[in-house]
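In: sequence and predicted model, in that order:
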Amino acid sequence: MTLVKFNPEKRNNGALMPNFTDVFDSIFNDSFFNDRMTVRVPAANISETEDHYHVELAAPGLRKEDFKLNLERNVLSISVENQKEQTNSQISYNKREFAYNSWVRSFTLPESANPDYIEATYTDGVLKIDIAKREEAKAVRRQIEIK
């Protein structure tokens, strides 16, 4: 038998059966579904300066040796292979929310990026990738004299 949470205070007055939505809320808010629907790739920030593109991936708990960066046909792929965890038979988990899974993130470089000058560093759980821009793509600035 499964217990379903019922909240009489939360009434959906516009629904035909207001209590019916409570049943679905309890099912889809359960950790069984949430654990499987969670995206298991790191979040990314992408920014641009005058002469570089910057990609940052939040990937804590890894080592720099775990990452593989590949560039093929103007697509930068960042991957991590599955980590074999040390299992301790004395620990019985009630809930596990983090695991070391394999993942791949791919980014298509713009034409203004220079694929010959890509640098990556991994510090404090953040993988930082700097991609230089081509010289012709850099903003040209000059003072224009008024005559």
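Out: Sure, I can see it. Residues are numbered from 1 along each chain as shown.

In: from here on, just use CA atoms for contacts and neighbour counts.
Out: Noted.

In: chain center to stretch 118-132, what's the gap?
Out: In terms of CA atoms, centre = their mean, to the nearest Å, the centre of stretch 118-132 is found 15 Å from the chain centre.

In: next, the distance between the ends of it.
Out: Criterion CA to CA, to the nearest Å; first-to-last residue distance in stretch 118-132 is 6 Å.

In: list the buried ones in that stretch?
Out: Buried residues in stretch 118-132, counted by 16 or more other CA atoms under 10 Å: 118, 122, 126, 127, 128, 129, 130, 131, 132.

In: same check, this time on stretch 37-44
Out: Quick answer for stretch 37-44 (16+ other CA under 10 Å): residue 41.

In: residues contacting whichever strand in the chain runs longest, please?
Out: The longest strand of the chain (DSSP state E) is strand 113-123. Residues from elsewhere that reach strand 113-123 (CA atoms under 8 Å, 6 or more residues apart in numbering): 52-53, 63-64, 71, 74, 127-134.

In: let's bring in a second model and compare:
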Amino acid sequence: MTLVKSNKNRSPMAVSSFFNDPFFSDFPDTRQSLMNRLFNGGNQESFDFSPAINVKEKGNDIHIEMAAPGLSKEDFNITMDDGILTISAEKEDKKEEEKEGYMKKEFSYNSFSRSMRLPENIDEEKEVNAKYKDGVLKLILHKKPGGEKKPKSIKVS
């Protein structure tokens, strides 16, 4: 085992310059993520939030599930326009606490937006079923009657 002397007076900028090393230049997202974790204390509220989405085809419907805990159904804005489904949400929290001799104020703001191109056979005129429960948003989109479009075979003469 080797003991290494610690320098408690070391500036955070020394760590920052370490991540500017060319080794990390091929991974800009990783470098930025590491920097955020180091200098923002790993606070999840300081990171960009993009919830995971599952898409399943069941019969004549498309089921979409999105994990978005900590929100309420009023925080969501869902639009479907010209074959593009967009799900976005904004949430702002403010807390104030006053006790003997001090005042504490905290606030946070989180938002995200996810868009996806829908298959051509989705019926945008039909009502979309949307429910939010236990941190999961569930959407059911309906296909147009007539089923899947089959590719047309063309013979060369």
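Out: Yep, it's here. Predicted model, so just to flag it, every value in this text is computed and none were measured.

In: give the contact list for residue 67 of the first structure.
Out: 78, 79, 80, 81.

In: what subset of those is buried?
Out: 78, 79, 80.

In: ok, the last one - contacts?
Out: Pointing back at residue 80 of the first structure there. Going by CA under 8 Å, 6+ apart, the list of residues near residue 80 of the first structure reads 66, 67, 68, 101, 102, 103, 104.

In: tell me which residue of the second structure lines up with the fifth one.
Out: Yep, that's residue 102 of the first structure we're talking about. Using TM-score structural alignment as the criterion, residue 102 of the first structure maps onto residue 111 of the second structure.

In: for the helix or strand containing that match, packing partners?
Out: Residue 111 of the second structure belongs to strand 102-117 when assigned by DSSP states H and E. Where contact means 3 or more CA pairs under 8 Å, 6 or more residues apart in numbering; DSSP states H and E, strand 102-117 of the second structure is packed against strand 84-99.

In: now do the same for the aligned partner of residue 51 of the second structure in the first structure: helix, strand or coil?
Out: Using TM-score structural alignment, the partner of residue 51 of the second structure in the first structure is residue 42. At residue 42 of the first structure the chain is in coil, as set by DSSP: H, G, I helix; E, B strand; the rest coil.

In: now the spatially most central residue of the second structure. Nearest residue, chain neighbours left out?
Out: Nearest to the geometric centre of the second structure sits residue 50, at 1.0 Å (CA atoms, centre = their mean). Nearest residue to residue 50 of the second structure, sequence neighbours excluded (CA to CA, 6 or more residues apart in numbering): residue 112, at 5.9 Å.

In: residues contacting the one you found?
Out: Neighbouring residues of residue 112 of the second structure by CA under 8 Å, 6+ apart: 48, 49, 50, 51, 88, 89, 90.

In: at 7 Å instead, please
Out: By CA atoms under 7 Å, 6 or more residues apart in numbering, the contact list for residue 112 of the second structure reads 49, 50, 88, 89, 90.

In: can you name the two of these that sit furthest apart?
Out: Within these, 50 and 90 form the most distant pair, 12.0 Å apart (CA to CA).
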